[in-house]
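Peer 1: Below is the sequence, then the predicted model.
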Amino acid sequence: CAKALREIGSEVPTGVYLPSNPEAILISLDLKSGAPMQSAAKAPYRATFRVQTVGIEQVERCADPDYEFMHDFSTEYSQMAIFKVGDDVRQDILALQLMRLFHNIFEQEGLELYLYTYRVIATSPGCGVIECVPNSRSREDIGRNTEAGLFDYFRHVYGKEDSIKFQKARRNFVISMAAYSVALFLLQIKDRHNGNIMLDDEGHIIHIDFGFMFESSPGGNMRFEPDIKLTAEMILIMGDLTAPAFLWFKELCIKGYLALRPYRQHFITLVALMLDTELPCFRGHTLEQFNARLKPDSSETEAARYMHEVINRCAHSLRTRIYDYIQFQQNKIPY
């Protein structure tokens, strides 16, 4: 990666921009930033750029050879991006489009639920650019630097459990955990090892990499993982299974699930538009299974009870621990 970046050079032509951020001009390339990303089958790499947000109109004006771009150092900042070759990112795009719909509905319904829908752009068949989640670390990265669990990590970063800073981080953790739990269940997103789970500086949990969803899963579509990743260390941040924070988490999950049900036809239509792409997540029964998870024939009370049962059976799931152990043995991903 470093050699390839040196061949490109640190300076970039005026008017160049990242497809994942078309409102910002690229100023320079950090030649020391090239790093291969861990992947079971592919070789994605990450690079860091210095960019300046100027707006789409000014980016377009930069295409004019006579236009003189005014560089403002005060608004320059770093932005990372992941580049994939030989990997179809359209499945990630579909997952994030659906999550964006979920996010908009949550906002419309006045629900305090957090989803970070980062940008993914398919640049050509089998190639794409992925926006890196800013101000965040993967759970894998945290595990490589400390043997402490998430709760101890939270105490180290945010202070004592009764401090305001810790309470704010816990709150952010709960509202993001609830939102992603609903999304993981409805979209059946799998391969939830610790390399695909991020924590930002404010305590939000953020899921990335949606290469397995709907009817596809690792290990030849075994569907081994539970519907939601809800480990002991995640629960410990919220207290325990009877703590107010965990009960609030369950309440938010149920409210989020109920808020999405009336819009099921919108989701089904969006997925149906992608069926002809023959993405690996489509194996013949995607629409009916997706529809069934939204319980169209159930009352609101019955649907709430159903979501409550989903959460209960996923908490402390043995299958989650086994999958994390397999990922550690095969790919050395800490858990």
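Peer 2: Yes, it's here.

Peer 1: rest of the way, CA atoms for contacts and neighbours
Peer 2: Fine.

Peer 1: Let me see the ranges of the helices in the stretch 201-335 of the chain.
Peer 2: Under the criterion DSSP state H, counting those that start in this stretch, helices of the stretch 201-335 of the chain are mapped to 218-221, 232-237, 244-260, 264-272, 286-293, 300-314, 318-331.

Peer 1: The third one packs against which elements?
Peer 2: In other words, helix 244-260. helix 90-108, helix 164-187, helix 300-314 (3 or more CA pairs under 8 Å, 6 or more residues apart in numbering; DSSP states H and E).

Peer 1: Any buried residues in that helix, and which?
Peer 2: In terms of neighbour count (16 or more other CA atoms under 10 Å), helix 244-260 has its buried residues at 245-246, 248-260.

Peer 1: Need the winner for burial among the helices and strands packed on helix 244-260.
Peer 2: Of these, the one with the most neighbours on average (mean count of other CA atoms under 10 Å) is helix 164-187, at a mean of 22.

Peer 1: Name the surrounding residues that touch that helix.
Peer 2: With contact meaning CA atoms under 8 Å, 6 or more residues apart in numbering, helix 164-187 is reached by 95, 99, 102, 112-115, 154-155, 158-161, 189-190, 202-207, 213-214, 227-229, 237-238, 245-246, 248-250, 252-253, 256-257, 290, 293-294.

Peer 1: Second structure follows, compare the two:
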Amino acid sequence: MTGNEFRFFLSCDINLPVTFRVDRLEGHLPLPVKSPNSESNVPTEDRTGELYVECALYIDGAQFGLPTRTRLESSGPYCWNELITLTTKYRDLTAQSQLTFTVWDVSHGDGLVGGATILLFNRKKQLKTGKQKLRLWPGKEADGAFPTSTPGKVPRHERGELERLEKLVNKYERGQIPRVDWLDRLTFKTMEKIKERESLKNGSSHLYLVVDFCSFEHRVVFQESGANFLMPSPIASTNDIVIVWDPEVGKINPSEHKQLKLARSLTRGVIDRDLKPSSNERKSIQRILKYPPTRTLSGDERQLLWKFRFSLMSEKRALTKFLRCVEWSDVQEAKQALELMGKWEMIDVSDALELLSPVFESEEVRAYAVSVLERADDEELECYLLQLVQALRFERSDKSRLSHFLVQRALRNIELASFLRWYVAVELYDPAYAKRFYCTYEILEENMMKMAAGVNGEEDGFKLWQSLVRQTELTAQLCSITRDVRNVRGNTQKKIEKLRQLLSGLLSELTYFDEPIRSPLAPGVLITGIVPSESSIFKSALHPLRLTFRTANGGTCKIIFKKGDDIRQDQLVVQMVSLMDRLLKLENLDLHLTPYMVLATGQDEGMLEFIPSRSLAQILSEHRSIVSYLQKFHPDDHGPFGITATCLETFIKSCAGYSVITYILGIGDRHLDNLLLRDDGRLFHVDFGFILGRDPKPFPPPMKLCKEMVEAMGGAESQYYTRFKSYCCEAYNILRKSSNLILNLFYLMAGSNIPDIASDPEKGILKLQEKFRLDLDDEASIHFFQDLINESVSALFPQMVETIHRWAQYWR
């Protein structure tokens, strides 16, 4: 068939009965007529009834045949999904044929809910197909006259975005729009939001009936039987080539479902034990095992893994995929799956994190995941602690195995105890899960008061808990100081003077603590007081405090305290930087990253470790180039560009590390003010207000790699720039190997209140997955990443935006 041909069927040639499906009712039922003596006032949302739909065919305004009724539906949402087949054939229809639909309620009053009428042919005399959404006329029985007084078609001026989208869905279901699994999920989720918004905007004033008309291989054009048509009929003389769309497509076939259950039944267990996959089946299984944890398995893939479950028990990677195949509603199948899980090859900790995601609801599976986590040492557990606390949202009970495990490990390690207490305390502000997090908090406090492992006596346990409680008292005092300083009129210097005055006078107890307090950022460090003369305030809208604390060992540590800003997103990003730094070092690649400490102590407050450094904007303003700045601290007449080779290597490695990490995490709003450089040549990023692809600037480059950084490496043709690209590609391939771990950790954050995740968790995780390019092998990924680097360096528009940003900062 060429592009100019238009194939169609003639209605007079279709010797099939008129068929359609009554799908569902949308909207709230209207209130029943209130009697004068009645005092009840039932909200519209609470109205229920026993409904059925009466369908009738009208030809040229006269009823043709007997009306047909659906079954009764007694509770909302009212979904009949019932196939109706009339005695009338398509060949008997006229251009003015109509179907009437009247909804009756047998439980209230006269029982009439409303009716609607729809023409079977459109203005072009083509048969209507697919889903049709009809607006019911309340209190009126559907009228089959021509023209009708109860048209179900929504007037053009009242149609919104939702009607247009529903037409596209209609085409999608008929196969006229190609299917893309991950994109379809995001699209339908967005459509649900639009539907909710439209519903709120329009209120509950309208009721709609959704019906589904039969579709054919080609369009059906109206033609009276026996008419003289000049063109030859596209249908041959035999009727067997008329293909009718099956309305059951996409729905569960009961007989097929029964066959699958029989195939998976326990009676086949003896046979399945000896089954071995063929060469092609083995390739399919290996392909499935490489799927990321976000990938949904198809029915055939689930069946394949179930069939060869016994031969896969020695493959530890296969367990999480196998557990996704189990029909947990089937008691016997679930029982066998749990038995196999206990005999399976022990999985890695990264895979255990996947079993704690919301996908797995079985308490036995989640308990198994916790038993795997028990093998992790404290250092590794601390890397995942933030996500494990978030996983408490997906537990079935408030006192779960996971909660008990976290508390028991915290009792053995004061750093874990401190971080667990803060992570849980911050989540107490979430009303939906406050009780669950409070239970964990309560269990931790109760056990701390008792004899904990490694603590001698109940009194010492009490002191240990009190030392953590005093952290909260300290942050409360710092919040009070921040408010007092903000209220001071004048410039930053006056606010600094007020801060030092408060610390030396009214709040002098903060200068020297009665007893040492464990630092919230680093619980292993004991702080004994604040040094007023070395404390200051940053010139910023929120006026964050920069505090210098004395430590018990005679040294000092500097902490930034911010009030009025949610830093939980920064906390997550820095945690991921720290984790990726650990993964790179395990592969003997140290890129000199700076994963400074960040801790949210509330929804709008928190602490950050202060790292002495200067922004690239400030360095370029004062020293003209990065090399000139580094020459000041590490001069070497014989070294490259007049600086020591060690310093330049440190700079190159840190640039490479952060280029890769910021690309993977989709960190946005990168400018020269949030790129900092330490005296030893380490470059690092701060301020992570935009992640997972969000960026306030138009056309951002794939990664932040400004020309000044390239110039510091000797230019694009330099051997040092080539070494930079080599480090980037090596780091990218190392992190790609741990993509499942990183994706699992973000998946556990799906229920958190972190802004860029909470807005659309599924979309954010899919964006993160896309950055790993799991479809490429290591060699192809190297070429891909080198192209990304070249694209970022040559990006002109971001350079223009950076220049505008610098001017804005100057005039500010």
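Peer 2: Alright, I've got the coordinates. All values reported here derive from a predicted model rather than from experimental measurement.

Peer 1: that older thread, what about the helices of the stretch 201-335 of the first structure, which gets the closest to residue 27 of the first structure?
Peer 2: Taking CA to CA, helix 318-331 is the member of the helices of the stretch 201-335 of the first structure nearest to residue 27 of the first structure, at 36.0 Å.

Peer 1: just the angle between that closest one and helix 300-314, please?
Peer 2: Helix 318-331 of the first structure runs at 50 degrees relative to helix 300-314, counting by axes from the mean of the first three to the mean of the last three CA atoms, to 10 degrees.

Peer 1: which part of the second structure lines up with helix 318-331 of the first structure?
Peer 2: The alignment of helix 318-331 of the first structure onto the second structure (TM-score structural alignment) covers residues 796-809.

Peer 1: so who does the counterpart of residue 531 of the second structure in the first structure touch?
Peer 2: Matched to the first structure by TM-score structural alignment, residue 531 of the second structure sits across from residue 30. Residues near residue 30 of the first structure by CA under 8 Å, 6+ apart: 10, 47-50.

Peer 1: export the helices and strands packed on helix 244-260 of the first structure to CSV and tack on distance to residue 34 of the first structure?
Peer 2: Formatted as CSV, these follow (distance: least, CA to CA, whole Å):
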stretch, distance to residue 34 of the first structure
helix 90-108, 23
helix 164-187, 30
helix 300-314, 38
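
Peer 1: farthest pair in the contacts of residue 30 of the first structure?
Peer 2: Farthest pair in the contacts of residue 30 of the first structure (CA to CA) is 10 and 47. Separation: 11.5 Å.

Peer 1: What is the burial count for the residue lying closest to residue 94 of the first structure once chain neighbours are set aside?
Peer 2: Once flanking residues are discounted, residue 94 of the first structure sits nearest to residue 271: 7.7 Å by CA to CA, 6 or more residues apart in numbering. Using other CA atoms under 10 Å, the number of residues around residue 271 of the first structure comes to 18.

Peer 1: Can you verify my assumption that residue 773 of the second structure contacts residue 783?
Peer 2: No: using CA atoms under 8 Å, residue 773 of the second structure is not in contact with residue 783; the gap is 11.9 Å.

Peer 1: Tell me the buried residues in the match of helix 318-331 of the first structure?
Peer 2: 798-799, 801-802, 806.
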